[in-house]
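# Here is a sequence with its predicted model. Questions after.
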Amino acid sequence: MADETSFSALKKGIAPDPKGPAPSAPRRGQYYESFVDFMADKEFYKGAHKNEVPYGAEPWRGEMQEGNRRDLGLQRETQAKQQRIKAAGAPHVIVAIAGEDTETRDWLIGLIKGNGHAEG
């Protein structure tokens, strides 16, 4: 007889008997059933449970979307200024620094304007 490792001994101990009955489905507790009932409630999606505010239309979601729009606008403005600095012939390091610091970016744009480069 070969030596048994702890894994093979454990596997033999917990392996289901092929001739035995099939395992039953796990019990569904009261929390599972209450969640299923809650999600099946059609009024939940119409907003009857949250002072007539539909699910997914809470005020904080709109605030987050507005913040995302502002951030996207600032990002686009920054990228446009970086492209302008890059078009004026600045090295990539300077363009990267301009993307990180507003004062540096505005100062470089002022230098570009003072040098007589066309508005872009």
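In hand now; what should we look at?
# contacts, neighbours, all on C-alpha from now
Noted.
# And His7, how far from Gly13?
Actually, residue 7 is Phe. It isn't His. 10 Å (Cα to Cα, to the nearest Å).
# Can you list the buried residues in the longest helix along the chain?
The longest helix of the chain (DSSP state H) is helix 59-87. Within helix 59-87, the residues scored as buried using 16 or more other Cα atoms under 10 Å are Thr78, Lys81, Gln82, Gln83, Arg84, Ile85, Lys86.
# Show me what it is packed against.
helix 92-100, helix 102-114 (3 or more Cα pairs under 8 Å, 6 or more residues apart in numbering; DSSP states H and E).
# adding another structure so you can compare the two:
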Amino acid sequence: MADQTSHTILTQGDKYYHEAKPSGGGVIPFANEPWRTEIQEAHKRDMALHQSVQEAQQRIKADGAPHILIALAGEDGETRAYLIGLIEQAGR
């Protein structure tokens, strides 16, 4: 059996797709699946973490730190905490 070309599928339809079509008119209900909610919650956690890192970087930048320290603070949580600790000890 020869493979169907994309032109044949577009003009005549794909019999294999129509046979495997899910019930409900071919619509898959994504919103009711639990994994979707988990992905959205993980995205919210990632965004909150990203925002807190950016706030810390802005605080370090406002104190006049060199750009390399600001970049390191974005990559490493220990460096970020250390630099903020130094800023707080200095009373700024």
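Yep, it's here. Predicted model only: the values in this text are computed from it and were never measured.
# Trace Lys61 of structure 2 over to structure 1, please.
Aligning on TM-score structural alignment places Lys61 of structure 2 opposite Lys86 in structure 1.
# er, Arg45 of structure 2 actually
With TM-score structural alignment as the criterion, Arg45 of structure 2 lines up with Arg70 in structure 1.
# Skipping its backbone neighbours, what lies nearest the match of Lys61 of structure 2 in space?
Val95 (6.1 Å; Cα to Cα, 6 or more residues apart in numbering).
# can I assume that neighbour is in contact with Lys81?
No - contact criterion Cα atoms under 8 Å: Val95 of structure 1 and Lys81 do not qualify, at 9.1 Å.
# What's the match for the residue nearest to Lys86 of structure 1 in structure 2?
In structure 2, Val95 of structure 1 lines up with Ile70, judged by TM-score structural alignment.
# any idea how far Glu77 of structure 1 is from the match of Arg45 of structure 2?
To Glu77 of structure 1, Arg70 of structure 1 is 11 Å away according to Cα to Cα.
# Lys113 of structure 1 too?
17 Å.
# Please apply the same query to Lys42 of structure 1.
44 Å.
# Just give me the neighbour total for the residue mapped onto Lys113 of structure 1 from structure 2.
Taking TM-score structural alignment, Lys113 of structure 1 has Glu88 as its aligned residue in structure 2. For Glu88 of structure 2, the neighbour count with other Cα atoms under 10 Å is 10.
# Could you measure from Glu88 of structure 2 over to Ile70 of structure 2?
For Glu88 of structure 2 relative to Ile70 of structure 2 (Cα to Cα), the value is 16 Å.
# about what we covered before: the match of Val95 of structure 1 touches Lys61, doesn't it?
Yes - counting by Cα under 8 Å, Ile70 of structure 2 does reach Lys61; the two are 6.3 Å apart.
# Name the residues contacting each of these two.
Overlap of the contact sets of Ile70 of structure 2 and Lys61 (by Cα atoms under 8 Å, 6 or more residues apart in numbering) is empty.
# Which helix or strand contains Thr11 of structure 2?
helix 6-12 (DSSP states H and E).
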